[in-house]
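S.K.: What follows is a predicted protein model with its sequence.
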Amino acid sequence: MAGFVLKLSRQAAGLTQEKFAELLGVDPTTVQGWESGRRPLAAIGAGELLKLGARLSRAGAPASTGRHLGEAIEADLVLATGITAGDSWVDPDHHPLAAAVHRRTLTNLITWPFTGSTPPQLGEFIPKVPRRGPVTTRPLLHVDERTRFLDHLVHVTERAGYASEPLLRRQAVYLLGFDRRAHVVDWLRDEWHRVGRRTIPGDDVTGLLEARSASVALAATGEGEHIHDFVSRMSDRDEVANLNYWAYWIGELGDVRTDDSFMRDVDTRSWSGSVLLAHLSNRLDPTTPHLPLNLHTLHALVASRPELLDGRPRLRASLTESLDRLASGDSLTRTGRDQVAGLRYALRIFGR
């Protein structure tokens, strides 16, 4: 990941590999090695990485280049750990999936080789140098590397204790949602029946999130009934945990967390909700398998903080258009139509 992000940032600065090497005072083969992954960027050390990001930004790359490179190295560490271990166990004290709660930007980088979708946060890297020949649009993993990484996730979910290593297991479950192998889909279905069909105790946020991950993953395979079931079973405390999770996921809740316990915090004033409102408003596509969860979360956010709609005429107009499109289609359940009606009513109040 880091090598590919370095390539994007170099191109955004308008530098060829040769010019970049000259700027750094290194041989062009060193730059080629970094970008291809043959020379891991993590090996140059944190200080040198900071300098590298700063040099690129001064040359014309986005100011956020250093942050993107650092996050890509984190993604490389997750992938390398799984690929190296395969179906072997890694002590949780040394496993990156057990170190901190992941955000959307990091997860997008980890799953990039599997989805083929460029992480949205990298959209600011606009190339300014002509491309030569066929262009690779994403980092690539060999088939055996992909298999070893995914097999490692399966091993983690089977070995990690639900109570003893909740974060490690939960984040492995989430990443398994990007594994389309039939036996893994079967495993996710069993996982849903284990955690999604039972009443989750009020303090068991990990159980809630594992049920969420399984239902979201199964929805992507075409089994949409599970995500509807998950949404319908959420209690008031689950609603709060879901909102806190989303706020952290998109970066609105700033501090890095090392476990999931913060999601049960009933005082949500540590985040404003404005970024989450915009994020969810842009995710009401009738064709997305995750629409029930996105719509439900948006409805819960506006119900708890209706003042977020005040003073945002452009967002209200865009949201009104999205809701009108949903209301005119046939993708909504009765609950979904009630939620759309509630949101439209709130928009009318603040549109007066």
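M.R.: That came in fine, so what should we check first?
S.K.: going forward, measure contacts and count neighbours with C-alpha atoms only.
M.R.: OK.
S.K.: helices or strands next to the longest helix seen in the chain in the packing?
M.R.: Among the elements of type helix in the chain, defined by DSSP state H, the one spanning the most residues is helix 65-85. Using 3 or more C-alpha pairs under 8 Å, 6 or more residues apart in numbering; DSSP states H and E as the contact criterion, the elements in contact with helix 65-85 are helix 2-12, helix 46-59, helix 104-115, helix 143-159.
S.K.: For the third one, which helices and strands make contact with it?
M.R.: Contact partners of helix 104-115 among helices and strands, from 3+ C-alpha pairs under 8 Å, 6+ apart: helix 65-85.
S.K.: alright, now check it against this:
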Amino acid sequence: MTAHREARGLEALTASSPRPGQRLGAVAGHLLKEIRERIGASQDHLAEILQVDKSTVQGWESGRRSLNSSRAGSLRVIKRNLLRLGGDPTLLTQLDQALDADSLINFVVNDQAIQHADEHPLASWVLTRDTTHMLAWALTGASPASLPVREKPPRRGPTPSSPQLPRDELNAFFSQMRRAAELAHWSGDEAALLRRQALYLCSYDDSPDTAGWLAEIRRRPPKARARGWTPDWADARSVATSLTRHGDHAALAAFMATGMGDEVGEAANLNYWAYWLGVDSLPKADDHFMIATPAQSWDALALLRGLTDRLKPGVGAIDLNVHSVWALLGLRRGLLTADPNLSRSLQERVVALLDSGGISAQARQELVSLHYGLRLTT
């Protein structure tokens, strides 16, 4: 089947029109534009390949017409043709995460007025880093790390440099996320996932009262914290890392003192990292995978690569990142000899952190231990 014949019918499948001013697919649309521009293809050329009107491509890229309204088969057609034109396979894969982000944003911004916590999509869907970064792209305008910086071509007139939502939609999103977090707070353990994820997304809010609101939520946990893993363990970890975005590092220090340091907490932390970084690619419906997933089920070397990338001076949760690398290497001692290039990169990052400030005494001690072990193996 030719590309033209395969694309036939896309126009009919995407013919629905949004209300004036509504942007149903801002994230996926902007990513589609990024992919097309990195290829060097024009909107006219892409429209010709897909056998749709140029206005359809324009609608997708502006977000006025959502790619989520296309059938799954139609999306495969779009991605296959972009790949054939030279599209970056990594970015094409992330179209799925962008579509997920648009779906969640539309649910929240359109004020679904849920009455029960389990009605919210975040109550039964554990977000990954890639999807969260796509959401952050719309909430803050900060490009995901997966999008390499490129020189922007000159343009005529103003064009958006990101899919960031307008202020009224941002206000609506964060207001509804706070409402969801409050509803989940009073709903008990069955809403723990919604509470955790809503609080984390609220940390992207730049409103002056955000840090205080998050801190107040932390001061009234659903139940007393216990050492090791409880249904609140993931919530405490998430809120603590969120607060570092607002300059509050005390919560993270408190979490590491109570929630880490034993076998259960250490295993839960590494299992969460494996899922967050995509090493464990199976979808999760709740947080219990953190204690139910055997460590042997994910690639420890791949996890070490992902964690090594996060060892940078100035990172908010750097103490947790350092500890996670230290704990992983303690669990899998042979990793340091498995990839010499990775070991050298890790050594460079360890030295850079030791030469910098902003790390706790515990993190410094763990870095010294890592440095000594790396010197013996590199």
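M.R.: Received, thanks. Remember, predicted model here, so these are calculated numbers, not experimental data.
S.K.: Got a TM-score for the pair?
M.R.: Here the superposed chains carry a TM-score of 0.91, computed using TM-score structural alignment, normalised by the length of structure 1; 347 aligned residues with a C-alpha RMSD of 2.3 Å.
S.K.: isn't residue 142 of structure 2 right up against residue 134?
M.R.: No: with contact defined as C-alpha atoms under 8 Å, residue 142 of structure 2 does not reach residue 134; the gap is 9.2 Å.
S.K.: who has more neighbours, these two?
M.R.: Between residue 142 of structure 2 and residue 134, counted using other C-alpha atoms under 10 Å, the more crowded position is residue 134 (28 against 16).
S.K.: Am I right that that one is in contact with residue 144?
M.R.: Yes: proximity of residue 134 of structure 2 to residue 144 meets the contact threshold set by C-alpha under 8 Å, at 6.6 Å.
S.K.: on that earlier part again, report the mean distance between the longest helix of structure 1 and its aligned residues in structure 2.
M.R.: Once the two structures are superposed, the average separation between helix 65-85 of structure 1 and the matching residues of structure 2 is 1.4 Å (mean C-alpha distance after the TM-score superposition for structure 1).
S.K.: Direction-wise, compare that helix with helix 143-159 and give the angle.
M.R.: Interaxial angle of helix 65-85 of structure 1 relative to helix 143-159 (axes from the mean of the first three to the mean of the last three C-alpha atoms, to 10 degrees): 80 degrees.
S.K.: Which positions within helix 65-85 of structure 1 qualify as buried?
M.R.: 65-66, 68-79, 81-83, 85 (16 or more other C-alpha atoms under 10 Å).
S.K.: and if you look at stretch 369-378 of structure 2?
M.R.: For stretch 369-378 of structure 2, burial by neighbour count (16+ other C-alpha under 10 Å) applies to 370, 371, 374.
S.K.: what residue of structure 1 matches up with the first one?
M.R.: It stands for residue 370 of structure 2. In structure 1, the residue matched to residue 370 of structure 2 (TM-score structural alignment) is residue 343.
S.K.: residues in contact with the one residue sitting closest to the centre of structure 1?
M.R.: Among the residues of structure 1, residue 104 comes closest to the average C-alpha position under C-alpha atoms, centre = their mean, at 2.6 Å. The neighbours of residue 104 of structure 1, taking C-alpha atoms under 8 Å, 6 or more residues apart in numbering as the test, are 249, 250, 251.
S.K.: Now with 10 Å, please.
M.R.: Neighbour list for residue 104 of structure 1: 110, 119, 120, 121, 246, 248, 249, 250, 251 [criterion: C-alpha atoms under 10 Å, 6 or more residues apart in numbering].
S.K.: swap in residue 59 of structure 1?
M.R.: Listed by C-alpha under 10 Å, 6+ apart, the contact partners of residue 59 of structure 1 are 9, 10, 12, 13, 14, 15, 20, 23, 53.
S.K.: Can you tell me what it aligns to in structure 2?
M.R.: Applying TM-score structural alignment, one finds that residue 59 of structure 1 aligns to residue 85 in structure 2.
S.K.: how near is its match to residue 230 of structure 2?
M.R.: 49 Å (C-alpha to C-alpha, to the nearest Å).
S.K.: same check, this time on residue 50 of structure 2
M.R.: Residue 50 of structure 2 is 50 Å from residue 230 of structure 2, by C-alpha to C-alpha.
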